[in-house]
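S.K.: next comes the sequence, and after it the predicted model I'd like to discuss.
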Amino acid sequence: MKLILLIAISLTTKAYAFPEMIRHHYVNCTACHFSPSGGGLLTPYGRTISSEVLSTWGTEKEARSFYGALDNEKLNQWLQVGGNVRALQFHHESATVKEGRTIPMQAGIELAVTVGKWTVDLFYGKLNSDWKVEPIATRYYIMYQILDELTVRAGRFIPVFGLNIPQHTMVTRANLGFNQGTERDALEGMWSGEKWNFVSTVSKSVRSASVSEVETAMTAQLNYTIADSYRVGASYWLGTSDTQNRQILGLHAVLGFTEKLYILAEADYQNRHQATTQKTQYGLYQFSKYGYEFYKGIHAQFVQEYSQSDFSNEKSKFESYGPGFLFYPRPHFEFEGLYTKKKISIVGDDFEDYAYLMMHYYF
């Protein structure tokens, strides 16, 4: 049950974060998103791309916000509106367990108001387990564009670290504390050039159902783009709380070999020093995805994960691998499926079957 709930809350926001678009030479997230780190509300250009490049069928007008119902030149100069509705069908099977259920994941509206060089972004709404939307602002920020390449923003969001993938159950996200529900009070500066990209953030976590203790952190990330199709980078995290100090050093890559074939990869090394025991744990978290678009909007994928949170404890190992797919039939619709074999050493020595189908409607 706990794993089901983890998947439910972890595949939600960062809606439409799709770093694989580098295969079409989109190296910076701001080409399609208001957020400089990607995900969330699409820009008007990003909506156009969703029909021209991403979806199997559809028209430019169909891809617009609310199917063009809000098209107004004066209004759209300063206001953009969107939102998401998501649900998940989950299945887990082993020699002793067979379970499955449909899970509500996300429902909310996102607004972006731009006046001159200032942008205010707000995501409002939290879908609970009873399929009811709670009136809560889960993510928000105010951003100022100092130069074409330089932006600063302050608010509540997840700091940039590693690959900004929407599947926050992956070990490089959830196991390091970057999953859904861990938005922080943060101040961020980002430089986005043609080749180099640098972002640095200072943040403080907010105690919630997903966060048991408050951590103050500094993070930095450096990326380099090669031939507009390959992006490699490194990330560093330094965090302090009442019970521990931790450092994370990560390497990542997004590789668009052709307009069809792509690879995402990330490996993060973490050391955690416990204040109470004065002991330090060293661990590794690794993720890779191999994808191929057979037909416009239809992707086959293979996903692999490995982690060991404590090198001195063999029971802290986790392994997962399996095939999946992505399908973007028309603008506003997304389907993702994944079947994996997972071995959680602390539970047992056998690989067990896991599968999910995620259904996403964005407007």
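M.R.: On my side now, so go ahead.

S.K.: from here on, contacts and neighbour counts on C-alpha atoms
M.R.: Will do.

S.K.: which strand is the longest one in the protein?
M.R.: For the chain, the longest strand by residue count, based on DSSP state E, is strand 98-115.

S.K.: what is it packed up against?
M.R.: Packing partners of strand 98-115 (3 or more C-alpha pairs under 8 Å, 6 or more residues apart in numbering; DSSP states H and E): helix 2-10, strand 79-93, strand 118-127.

S.K.: need these in TSV with distance to residue 332 and mean neighbour count, can you?
M.R.: Listed next are those as TSV, based on distance: least, C-alpha to C-alpha, whole Å; neighbours: other C-alpha atoms under 10 Å:
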stretch	distance to residue 332	mean neighbour count
helix 2-10	20	17
strand 79-93	9	20
strand 118-127	17	20
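
S.K.: second structure follows, compare the two:
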Amino acid sequence: MRQLFVLFVLLGLFAPLRAEAYPWMIRHGYSSCAACHADPSGSGLLTPYGRAQSELLLAATYGKTKEEVSPSTNFLFGAAPLPEWLNLGLSFRGGALVNRVPTATNVRPLQMASDIRAQATFGQFRANASLGFAVRRALLASLTPWEGNNVVSREHWLAWDNEDQTVVVRAGRMNMPFGLRNAEHTTWVRERTRTDTNEHQQYGAAVAYNGDGIRGELMAIAGNFLVNPDLYRERGYSGYVEWAPRSDLALGVSSLTTRARYDIDSRQPGFWRQAHGVFGRWAVARPVVLMGEADVLVNSSSEQDAGLGYTGLLQADVEPVQGLHVLVSGEALKPVGGTGTSVGAGLGVGFVFLPQVELRFDGFARRTPTNDGGINSFTLLSQLHLSL
């Protein structure tokens, strides 16, 4: 057991991770994500301003007060100066995972993402794209047809910003605008709504608005063109609106409806998939932020009447000192057509020990009901999160 723990820690220390959005930035008065991310709804490539804030607000200070941004926050720690029109980022995500179920224990290293992200800006127009490598999973974002070791492009889109930079019109492959843009892409609110940032992007056109106290985005979904044949592609819409009555509180609603000739998971024909819900973020006090999301799931097909389900997540992020985060979460899932309600709980610790470098350890416990009882599972995950 001791050797297993050492392996788990070492793999977490020396493997890579990818930059994500942080909904708990509302503790610093940031209810909007557009200032720090190229994506107007958050996640992915950081803007120069976002890189600066990662040093001033996120990284551990070790007792010192930082008032100026060091050149090391720039691309490749400032070793490769870029022209003003070009923004580059290297992002890595990896670590180690231990999963225990009643019949087995699985231990394996994880190389979750290794991406280069780029954005070229010419006046009010932008071109944004990412290219990376995935050892496993991320098949829905894969440019190559293999079961593993694929070249992936999670995002590639063109955008136009108005002069005030409050409106962004985009077309291409984009993250789905829905709910909390949280980093934990395996939570049920992301997994069951198919709105995670790991592989469930879609092609289409979107309009985003970021104004004083209100933001939102609506996307017309044309389908995932990396999925073949066409009969498995979903088409429809996805969107959200979030209102921030105060700098420490934001409340939102989300809605998503798609139709596919055949569902890519269940293979049911004439498949309609819906998710509608609410979400919110509240900085209760400077160290404590509460985040929650609740969604109703509705599925139907030409062979099956509409069925209802639901999923929810409640998470608390506590930052006792700058750079150190303790995360406590609880989640529930009643799948459409499933038996009973699954529940889960998580405890995590994250430490941003350098600007844009985070070490994180998480433990998750889940119980899934069955006809003759239930199945318990427990997962330990170590990660290194690096964005250059």
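M.R.: Cool, got the structure. Model, not experiment: these values are computed from the prediction.

S.K.: the helices and strands packed on strand 98-115 of structure 1: which one's closest to residue 323 of structure 1?
M.R.: Closest of these to residue 323 of structure 1 is strand 79-93, at 15.0 Å (criterion: C-alpha to C-alpha).

S.K.: can you tell me the helix or strand for the counterpart of residue 317 of structure 2 in structure 1?
M.R.: Residue pairing (TM-score structural alignment): residue 317 of structure 2 is matched to residue 291 of structure 1. In this structure, residue 291 of structure 1 sits in strand 280-295 according to DSSP states H and E.

S.K.: cool, and residue 330 of structure 2?
M.R.: strand 324-334.

S.K.: contacts for that strand, please.
M.R.: The contact list for strand 324-334 of structure 2 (C-alpha atoms under 8 Å, 6 or more residues apart in numbering) reads 60, 187-188, 309-319, 340-352.

S.K.: with stretch 178-191 of structure 1 instead?
M.R.: With contact meaning C-alpha under 8 Å, 6+ apart, stretch 178-191 of structure 1 is reached by 9-13, 36, 138-139, 149-159, 168-169, 173, 197-206, 208-211.

S.K.: residue contacts, the nearest residue to residue 29 of structure 2 once chain neighbours are set aside?
M.R.: Spatially, and ignoring its direct neighbours in sequence, residue 29 of structure 2 is nearest to residue 247 (4.9 Å; C-alpha to C-alpha, 6 or more residues apart in numbering). The contact partners of residue 247 of structure 2, by C-alpha under 8 Å, 6+ apart, come to 26, 29-31.

S.K.: which residues in structure 2 form helices?
M.R.: All helices of structure 2, identified by DSSP state H, fall at 2-14, 48-53, 188-191.

S.K.: in structure 2, what stretch matches stretch 328-336 of structure 1?
M.R.: Mapped onto structure 2 using TM-score structural alignment, stretch 328-336 of structure 1 covers residues 352-360.

S.K.: give me the distance between the two termini of the matching stretch.
M.R.: Across its full length, stretch 352-360 of structure 2 reaches 9 Å end to end, with C-alpha to C-alpha, to the nearest Å as the criterion.

S.K.: one more: stretch 52-72 of structure 2?
M.R.: OK, stretch 52-72 of structure 2 end separation, C-alpha to C-alpha: 10 Å.

S.K.: now the helices of structure 2 in CSV, with distance to residue 274 of structure 2 and mean neighbour count?
M.R.: Output for the helices of structure 2, formatted as CSV (distance: least, C-alpha to C-alpha, whole Å; neighbours: other C-alpha under 10 Å):
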stretch, distance to residue 274 of structure 2, mean neighbour count
helix 2-14, 37, 15
helix 48-53, 33, 18
helix 188-191, 13, 23
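
S.K.: Serialize those to a markdown table and add fields for distance to residue 251 of structure 2.
M.R.: Compiled in a markdown table, these are given as follows (distance: least, C-alpha to C-alpha, whole Å):
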| stretch | distance to residue 251 of structure 2 |
| --- | --- |
| helix 2-14 | 35 |
| helix 48-53 | 23 |
| helix 188-191 | 16 |
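
S.K.: for residue 386 of structure 2, which of the ones you listed is the nearest?
M.R.: Closest among the helices of structure 2, once you apply C-alpha to C-alpha, is helix 2-14, at 10.7 Å.

S.K.: counting by contacts, list what that closest one packs against.
M.R.: Helix 2-14 of structure 2 sits against strand 86-101, strand 373-387, with contacts defined as 3+ C-alpha pairs under 8 Å, 6+ apart.
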